[in-house]
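S.K.: have a look at this fold, sequence not included:
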């Protein structure tokens, strides 16, 4: 028999609940039992399944994230999560490592990454064909790639896109001006008691809810993705009519007569230029954040990196035309960030993935070399040469030339490129994500050397997105950091929870929706609830 739903584990020992179990003929359970033997059994079952799936894979990619804490001003410890991406498109959890508060040195990160690789595959390290990690570990990734030349180590695309907002805030005067003006406006409205009262009154009248304008809780340059700044801009923009009513209020007029800051804010709110500039900055931030969120959700492969950045550049160009923003400086900022993030594997995967083949005038489906720059074409040659064995490098290049001129049979190319509408998002997606790899293993078996490189390259993920620990996971680790038994139990709990979520393809971050609930409960109960989603069979 299995309970439907769930209860707090602190309730298991409550007399009323025990009496209920006794009445319906079920045995009583204790937290000690669930966090002891039952936890161990669940852990070993999950661990065995994960190890078997990794063992069955010819090769894999390691994904790690969490090197830089979301709460960058709090000094809290970072919990770095390691996962394993398999060629069949699935992912499994490996472990979580606490790195301590503050910045992590590149050398230390490099050691932890390599320790994770060897922990997964032992001496057969060549089975690990790459690592994808948070953007902040670029140097560690590069050093490992230099030492182990069969690896392709890349930075997470989500971080690359999000970093663009920071680039704009530093290098584009329009961004700085709008953020400074909104900070001045929000602080004035929130802190001047009479203005604050007027604002709340008119906000209730116009928008049917009250509250103050949200203001960033720390310096803008240390906010991970400028979410607090974005929230502030969104609040100010949504309250445009409210703020104009406040400025015309008699109480505000009296303050303006004596306070120069009030006069400045009043002029700002009545200025059409202020609102146009605010809308421009907010729209650009929304555009970039939206694409970053899509990337995190859809977890694209590295062959999609070049098309994604081309899409971003096109959207930014449209944004500039819409708001009459000069292209030059904006384009330079985007291009600079693109070059920082760029990896030669992007170009190689784009060329080798059959889903990007393009039909030419003769009807052939050929790799899209014409979409690459001259330097990117060179990158394809260099990367394929590096990934092939020294003895087979020249053969790989010869096969690449043949692939470039002959491509793939139109029938197979069209089959690989078939798309269908995703019922959840409404977007068109490749119907068979594994089609590209299957084509190389079957229809293109004549490319013996290039094929080995292709199937190890095109499955690589472009993001480090994976299981996200909620507040209770972090708190449990922090509380028991000096207890070997406590940390071991926390590792088991996290492993089971991560294994369950990845198995269900549930990569959502529960921190926001569960944060308040977790703060009201004990950490051990939270972790147990995370692990034992349903009551066990009894």
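M.R.: Done, it's in. Bear in mind the structure is a predicted one, so any value in this text is a computation, not a measurement. Numbers count the residues shown, from 1 in each chain.

S.K.: from now on I want contacts and neighbour counts done on CA atoms only, so please keep to that.
M.R.: Will do.

S.K.: helix or strand next in line after the strand or helix carrying residue 179, which one?
M.R.: Following DSSP states H and E, one finds residue 179 within helix 173-191. Using DSSP H and E, the helix or strand that follows helix 173-191 in sequence is helix 193-207.

S.K.: can you give me the strands for the stretch 1-150 of the chain?
M.R.: Per DSSP state E, counting those that start in this stretch, the stretch 1-150 of the chain carries strands over the ranges 60-65, 78-85, 91-100, 128-133.

S.K.: name the residues that touch the first one?
M.R.: When you say that, I think you mean strand 60-65. 54, 80-87, 117, 127-134, 460-461, 463-466 (Cα atoms under 8 Å, 6 or more residues apart in numbering).

S.K.: the structure to be compared is supplied as follows:
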């Protein structure tokens, strides 16, 4: 009994709390509308607030606020306050309000006539009041008591006698006035000229407009400046028209010089930097970046700056294979374009790892040149497609099934019949009845085909067991093979295995692209990949030996000694031993990787400093870091976007070497340079319209035209990087509208280009 009473009391409290919240919400809405109306009356808001007035409806029993309504001060009609703009359009502009036309300036022929109205203002208030309050139970014949409590009634035109139209000559005047009012509503008066701005205000506004245009380059086109509505807007706000030539000449040069000076100042303040070279890989699918190579700069404080663009196709908008020696020249020319080449401590690029990057590293001992990890991990799909028999078999069998049902009309009709019989079989199959892919040379087609095949597994099993399918088997021998595949549970296990394999690698690639890992994270990243693939083998009963061999071959192809060195020098990976010390994780390195650490450290310093650096390395290996600082560096916090635990302060690793470990002078100099290096070249993405403007109708732009385009790209890219907007405009729009692109991963789309015919 007591428990029941307690539950009842709790329920009452919840109801009371809910009612209080509702009352507060109504009061807040009323106060907000009243504030908007007061500002509008002073000329700082919409015109219709002069005629519409918010009113508060109260509960007659409790006197609590019940609802907010809008009252027309011209005819006393009451409406919902949910959309004042719509109420104004429908009630005032469309002529529904009987007294609104009287406010318009009458024509000369009917200036002395009263406004056209219905027989009585009372009946008008009744009719329109009932429309606005039919759902609220308000009395439309008189003003409700709640309204009178807060707002006294208005006497608009109450003493005015209204005319009854009889159809005679005396009606011509009111009809003429009505026609004049309708014309005014259909053809509103032109907006008054814009405000008169001072020269300072005009210059400031045009400066902001110019900044927006340059920083949105690629999303906004030059013809937009000539749009009549844009010109009308400029005139309305009191700004002079700005010509396209003005945007492309003095303003562009001024803005470019400003952005360039800002960029170079940041580079001068940095002790060193890393050059990022992206775009060498030919995109088979993508965002129109073919023929555009981008150079960016990573600074130790985490800032990325855009440096320049290069068009290997000569500016004709087409991609062009660049020899490794030429790529090496372009990269080094970009490095020498800075004021101090020795501050460039490395390059990360998405191609030419084995030739151009290696040669530059040999010639300049202080450099660490890396290939992009995004490419390295993503290329595993191509490796599996070539070397894993399971992969080939699954793709071949899925192609056989899809081709059969799309080419055999009888089998397709049976499939459609089963799909339409019951709603539970209405699966999404892409192009009915199954996804038909003539070209499987890209990631999207492979992934879609596997997903669609798995989604219709149950339907296919019912189809091949149907009696009518036996007739198809007699006429087509392929039908027998398809039936055997569909009824074989091992086949479906293999399809799911390959589909999961692709999704595991795709997930790793997406994570790499989002996280943009540093060089010290490469070894843990590949170890995580190995663990995931080991779990995959165990789940689907796949022999681990061949899978490990494929991964190891790709690992060695992408491996760089800087991976091991940065892993050892990063305090984040220190391990606590039995004595309580935090020591570097040498036990996780192979013998060859330990030798790589020694070789790289001695290469990065002068001959006189080499032996000192090795001695400091031995000290670091035996003593490590004070437990207090080690624990502070390794503090993690949950990322609010991904939900994963991450290092709270990524810059702390370098700060430890610069402050706490100052006695390790030579080794510290190496550590602070290595620990900030990025392992990926992904960053700023161009909009497809960049390349559209580079080439017009297949014709190469002039040298002057290319220079202007490069300046525009420089301004826009640095603006995006400053705002940490690494995605393309297409991805942003897709995110806004909830669209998922089938080509969401350009890099993975190209992995099947060299795959053998399946």
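M.R.: All right, it came through fine. Model, not experiment: these values are computed from the prediction.

S.K.: TM-score of the superposed pair?
M.R.: Scored against TM-score structural alignment, normalised by the length of the first structure, the superposed chains reach a TM-score of 0.88; 510 aligned residues with a Cα RMSD of 2.8 Å.

S.K.: about what we covered before: which one of the strands of the stretch 1-150 of the first structure lies closest to residue 250 of the first structure?
M.R.: Between residue 250 of the first structure and the strands of the stretch 1-150 of the first structure, the tightest spacing by Cα to Cα is seen for strand 78-85, at 50.6 Å.

S.K.: the helix holding residue 179 of the first structure packs against which elements?
M.R.: helix 157-171, helix 193-207, helix 227-238, helix 260-269, helix 272-298 (3 or more Cα pairs under 8 Å, 6 or more residues apart in numbering; DSSP states H and E).

S.K.: what is the end-to-end distance of stretch 464-480 of the second structure?
M.R.: Stretch 464-480 of the second structure has an end-to-end distance of 9 Å (criterion: Cα to Cα, to the nearest Å).

S.K.: the helices and strands packed on helix 173-191 of the first structure into a markdown table, with extra columns for distance to residue 531 of the first structure?
M.R.: Output for these, formatted as a markdown table (distance: least, Cα to Cα, whole Å):
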| stretch | distance to residue 531 of the first structure |
| --- | --- |
| helix 157-171 | 28 |
| helix 193-207 | 41 |
| helix 227-238 | 30 |
| helix 260-269 | 51 |
| helix 272-298 | 23 |
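
S.K.: just put those in a markdown table and tack on mean neighbour count and distance to residue 527 of the first structure.
M.R.: Shown next, in a markdown table, are those (neighbours: other Cα atoms under 10 Å; distance: least, Cα to Cα, whole Å):
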| stretch | mean neighbour count | distance to residue 527 of the first structure |
| --- | --- | --- |
| helix 157-171 | 20 | 28 |
| helix 193-207 | 17 | 39 |
| helix 227-238 | 19 | 28 |
| helix 260-269 | 17 | 48 |
| helix 272-298 | 17 | 25 |
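
S.K.: helices of the stretch 101-250 of the second structure, residue ranges please.
M.R.: Secondary structure of the stretch 101-250 of the second structure (DSSP state H, counting those that start in this stretch): helices located at 121-133, 145-150, 172-186, 199-215, 228-236, 244-248, 250-269.

S.K.: quick one: the last one aligns where in the first structure?
M.R.: Think helix 250-269 of the second structure. On the first structure, the counterpart of helix 250-269 of the second structure by TM-score structural alignment is residues 37-56.

S.K.: ok, average deviation of that stretch from the second structure?
M.R.: Compared with the second structure after fitting, stretch 37-56 of the first structure deviates on average by 2.0 Å (mean Cα distance after the TM-score superposition for the first structure).

S.K.: could you pull out the buried residues of that stretch?
M.R.: 39, 40, 42, 43, 46, 47, 50, 54 (16 or more other Cα atoms under 10 Å).

S.K.: same question, stretch 145-160 of the first structure
M.R.: Within stretch 145-160 of the first structure, the residues that count as buried by 16+ other Cα under 10 Å are 145, 149-160.

S.K.: so where is stretch 599-614 of the second structure in the first structure?
M.R.: Under the criterion TM-score structural alignment, stretch 599-614 of the second structure matches residues 382-397.

S.K.: ditto for stretch 84-94 of the second structure
M.R.: Against the first structure, stretch 84-94 of the second structure falls on no residues (TM-score structural alignment).

S.K.: got it, and stretch 389-397 of the second structure?
M.R.: Against the first structure, stretch 389-397 of the second structure falls on residues 173-181 (TM-score structural alignment).

S.K.: the matching stretch vs the second structure, average offset?
M.R.: With mean Cα distance after the TM-score superposition for the first structure, stretch 173-181 of the first structure averages 0.8 Å from its match.

S.K.: now that stretch, how far from the centre of its chain.
M.R.: A distance of 27 Å separates the centroid of the chain from that of stretch 173-181 of the first structure, by Cα atoms, centre = their mean, to the nearest Å.
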